[in-house]
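Engineer: Need coordinates for the following:
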Amino acid sequence: PDALWPLGGYPGNDDEGREMQRKRDRDSMLEDFIAAYHYLKNHPDCDGNVGVVGFCFGGWISNMMAVKIPDLGAAVPFYGGQPSAEEAAQIKAPLLVHYAELDERVNAGWEEYEKALKANNVEYTMHMYPGVNHGFHNNTTPRYDEAAAQLAWDRTIAFFKEKLK
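Structural biologist: Just a heads-up that it's a prediction; the model follows:
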């Protein structure tokens, strides 16, 4: 889903997109994605297996969908903000978490998130990609790292094939 649709849709570049995103409440955007999940899950062409992948803010969305949707099939947050320990205790979906080694801001929350995941027996795998920055998967920015992006995507597809049978 396009979280910016209520404002006219994604403008085509990240800078303008970030400005537009600031005009929306993040919890309202999360609810839009949860509604999209329910639409897909109940669609006649869906076998009931739905997963989510998100990048940057979408990584937070992926984490929070895992919190809010008990029957989510799988979640793959790329360098996304983490839920609180109380929220993480609600996660039932398996997680594949991708982080960029040089992303100090997002990575600062990993230790507490991992503690909460372990304490609640949440199935997860985390990959830390060495020498890359937040947004390493975005090929429209100088932060793009082709090798790390390809490896992360290959892992993501394999994870979904395994978890969304």
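Engineer: Could you use CA atoms for every contact and neighbour count after this?
Structural biologist: Noted.
Engineer: now residue 15: how far from residue 21?
Structural biologist: Applying Cα to Cα, to the nearest Å, the value for residue 15 to residue 21 is 10 Å.
Engineer: What segments of this structure are helices?
Structural biologist: 14-21, 26-41, 57-68, 85-88, 104-107, 110-119, 146-163 (DSSP state H).
Engineer: The ones you listed: which one's closest to residue 1?
Structural biologist: Nearest to residue 1 among the helices of the chain is helix 26-41 (6.7 Å), distances taken as Cα to Cα.
Engineer: Would you mark the buried spots in the closest one?
Structural biologist: 29, 30, 33, 34, 37, 40, 41 (16 or more other Cα atoms under 10 Å).
Engineer: And those residues, which is closest to residue 115?
Structural biologist: When the buried residues of helix 26-41 are compared against residue 115 (criterion: Cα to Cα), the nearest one is residue 30, at 24.2 Å.
Engineer: so what's the closest one up against?
Structural biologist: For residue 30, the contact set (Cα atoms under 8 Å, 6 or more residues apart in numbering) comprises 61, 64, 65.
Engineer: Put together JSON lines for the buried residues of helix 26-41, with distance to residue 94 on each row.
Structural biologist: Shown next, in JSON lines, are the buried residues of helix 26-41 (distance: Cα to Cα, whole Å):
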{"residue": "29", "distance to residue 94": "22"}
{"residue": "30", "distance to residue 94": "19"}
{"residue": "33", "distance to residue 94": "18"}
{"residue": "34", "distance to residue 94": "17"}
{"residue": "37", "distance to residue 94": "16"}
{"residue": "40", "distance to residue 94": "19"}
{"residue": "41", "distance to residue 94": "17"}
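Engineer: this one as well, want them side by side:
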Amino acid sequence: MNPDRLQQAIELYDRFTHEGMDRRDFFARMTLIAGSAAAASSLIATIAASPAAAAIVPAGDKRLVTREGELIAGNPLKGYVALRKGAVRPPVVVVVHENRGLNDHIRDVARRLALDGFMAVAPDMLTPSGGTPANEDAARDAIGKLDLGQSVALATDLVERLKKDKKTNGKAGIVGFCWGGAFVNRVAVAAGSGLDAGVSYYGPAPDPSEASKVQAPLLIHHAGLDQRVAQTLFPWVAALRAAGKAVTYQAYDGANHAFNNDTSAERYNKEAADLAWGRTIRFFNRHLR
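Structural biologist: Just a heads-up that it's a prediction; the model follows:
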């Protein structure tokens, strides 16, 4: 497909999945771009995340210990935990999912962090509404109905409890993608000095007036082609800098929103993903050890 038309399709899909665009209108417009209904369906499949995509770190990797269910006593969130076998008091990184909820891709991301020496804790933020449904459209609907204030409070409490857990080194960071990237900024605002580091991947940002409340150092990854997120992200970064906060902004030219998600054939950008991941691990090693 012509690169310009492909980019139009990617941006249209982003509007559909993030701005509540009507499904019929979305498909009609995608059909105009693709040339036929059949071609539109095929194109959508290459842009959307595929639940059948292979994991980078397999679920049964023998170097790791993983479990699913309760994350820590006293906090109601359930989810997925991964760490290296034999790890002694590792730092914690909370992994916040996209707007599709806790899925196998995010579990894979947690395992990657575990191999890099962290206790990776991936909460299902849809726990209060019964957990992440199998259907991703239903998951997006459920995410949109969450009480965001309550969700942030639950995540902040989770961070505090994990830091006090004697199985960790007492330091905790948070990383999130898309909806989770936005969530990282909100937890940084709410947690203050209770958070040790935060990494946000292409997440819309809070009101700039909240920047003064942030205490943790932040690393912000921005997809260069992601104009939707840029509208709130640029003022947020400027406000953090004006307030004297420790913020590192990294832009990835030519990369689309969700460039880290290797289950999306057309949006995944391996070069950008690898570069951002290396920066993320170095950032967490610097602030959590």
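Engineer: picking up where we left off before, top of the contacts of residue 30 of the first structure by neighbour count?
Structural biologist: When neighbours are counted by other Cα atoms under 10 Å, residue 61 leads those with 29 neighbours.
Engineer: Trace that residue over to the second structure, please.
Structural biologist: Under the alignment (TM-score structural alignment), residue 61 of the first structure pairs with residue 183 in the second structure.
Engineer: And for residue 75 of the first structure?
Structural biologist: Aligned counterpart of residue 75 of the first structure in the second structure: residue 198 (TM-score structural alignment).
Engineer: thought its match was touching residue 183?
Structural biologist: No: counting by Cα atoms under 8 Å, residue 198 of the second structure stays clear of residue 183, with 10.2 Å between them.
Engineer: Quickly list what's touching both of the two.
Structural biologist: Contacts common to residue 198 of the second structure and residue 183, judged by Cα under 8 Å, 6+ apart, are absent.
Engineer: Can you report how many residues lie near residue 271 of the second structure?
Structural biologist: By other Cα under 10 Å, 13 other residues sit near residue 271 of the second structure.
Engineer: what's the residue closest to the geometric middle of the second structure?
Structural biologist: Nearest to the geometric centre of the second structure sits residue 177, at 1.7 Å (Cα atoms, centre = their mean).
Engineer: Distance check, the closest residue to that residue other than its chain neighbours against residue 287 of the second structure.
Structural biologist: Spatially, and ignoring its direct neighbours in sequence, residue 177 of the second structure is nearest to residue 201 (4.8 Å; Cα to Cα, 6 or more residues apart in numbering). Residue 201 of the second structure is 18 Å from residue 287 of the second structure, where distance means Cα to Cα.
Engineer: what does residue 64 of the second structure give?
Structural biologist: Counting by Cα to Cα, the gap from residue 64 of the second structure to residue 287 of the second structure is 23 Å.
Engineer: The two: who's more crowded?
Structural biologist: Per other Cα under 10 Å, whichever of residue 64 of the second structure and residue 287 has more neighbours is residue 64, with 19 against 16.
Engineer: mind listing what that one touches?
Structural biologist: Neighbouring residues of residue 64 of the second structure by Cα under 8 Å, 6+ apart: 82, 83, 84, 85, 111, 114, 115.
Engineer: aligned partner of the third one in the first structure?
Structural biologist: In the first structure, no residue is paired with residue 84 of the second structure, using TM-score structural alignment.
Engineer: Surely residue 84 of the second structure is in contact with residue 65?
Structural biologist: Yes: under the criterion of Cα under 8 Å, residue 84 of the second structure makes contact with residue 65 at 6.0 Å.
Engineer: Those two: which is more packed in?
Structural biologist: Per other Cα under 10 Å, whichever of residue 84 of the second structure and residue 65 has more neighbours is residue 84, with 22 against 18.
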